[in-house]
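> Structure, please.
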Amino acid sequence: MVVHFLIRGRVQGVGFRWFVHREAAELGLRGWVRNTDAGEVEVVAAGDAAMIAELRVELRKGSRGSRVDAVIEHELTDAEGESLGAFEIEGAW
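The predicted structure follows:
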């Protein structure tokens, strides 16, 4: 299963990408997380449906200091996830 998430709220400058990276890596998911220019955080995650469901729950909770107002989700095709490697933070300093 491959899913694209867009998280809206206070999710930049509060360690949200690092939180997502830790959660996704612990679940054994492949993919990436990055900030958007619009102040949101974008996630693409691939793996077992049960693990994606666990990540979804954590994304809605958010990290300490964050505020999640909305999680917009789109399922992608399996082919779109074939090139994804170990979960990483894109654009990290």
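
> C-alpha only now, for contacts and for neighbours.
Fine.

> tell me, how many neighbours does A45 end up with?
Neighbour count for A45, taken as other CA atoms under 10 Å: 27.

> if I read this right, it contacts A25, doesn't it?
No. With contact defined as CA atoms under 8 Å, A45 does not count as touching A25 (10.2 Å).

> Disregarding flanking residues, what is the spatial nearest neighbour of N35?
Leaving aside its chain neighbours, N35 sits nearest to V41 (4.5 Å; criterion: CA to CA, 6 or more residues apart in numbering).

> So that neighbour versus M51, what's the distance?
According to CA to CA, to the nearest Å, V41 and M51 sit 19 Å apart.

> Here is a second sequence; please produce its structure as well for comparison:
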Amino acid sequence: MQLCHQVAVTLSEVLADCGDPLLQGLQVVGVEPAPDASRLSVALACDDGRTLERIEDHLAKASGHIRGEVAQAITRKRTPVLIYHLAPAGALG
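A predicted model of the protein is given here:
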């Protein structure tokens, strides 16, 4: 669970500091092993007015950068694969 917390904090910072307004508006709701620490499920909430498909495209384009930032922040030999789940704000929880 410590790894999940580290990844959640790092993702929040990376998304807030990125230059993409669509990604800046995302909130990290939670990070959980899926099924173990080699893959992590990341729950993200976005404003209702945004198109989920557009956000998924932007996440896919930024995934290498995001994973690189996570790799620098954690103390693991291998960086986990991040699987994103998007929902309008208030729908995840």
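
> TM-score for these two?
Once superposed, chain against chain, the TM-score is 0.44 (TM-score structural alignment, normalised by the length of the first structure); 70 aligned residues with a CA RMSD of 3.9 Å.

> what kind of secondary structure is V44 of the first structure in?
Judged by DSSP: H, G, I helix; E, B strand; the rest coil, the three-state class of V44 of the first structure is strand.

> Now do the contacts for the closest residue to it other than its chain neighbours.
Take V44 of the first structure and drop its neighbours on the chain: the residue closest to it by CA to CA, 6+ apart is H4, 4.5 Å away. Under the criterion of CA atoms under 8 Å, 6 or more residues apart in numbering, the neighbours of H4 of the first structure are 42-45, 73-76.

> Dump those into a markdown table; add distance to F19 of the first structure as well.
Listed next are the contacts of H4 of the first structure as a markdown table, based on distance: CA to CA, whole Å:
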| residue | distance to F19 of the first structure |
| --- | --- |
| E42 | 13 |
| V43 | 12 |
| V44 | 14 |
| A45 | 14 |
| E73 | 18 |
| H74 | 21 |
| E75 | 22 |
| L76 | 23 |
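
> Select only the buried ones of those residues in PyMOL?
Those of the contacts of H4 of the first structure that count as buried under 16 or more other CA atoms under 10 Å are selected in PyMOL with:
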select buried, resi 42+43+44+45
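
> and which of the contacts of H4 of the first structure is nearest V33 of the first structure?
Nearest to V33 of the first structure among the contacts of H4 of the first structure: V43, at 4.4 Å, using CA to CA.
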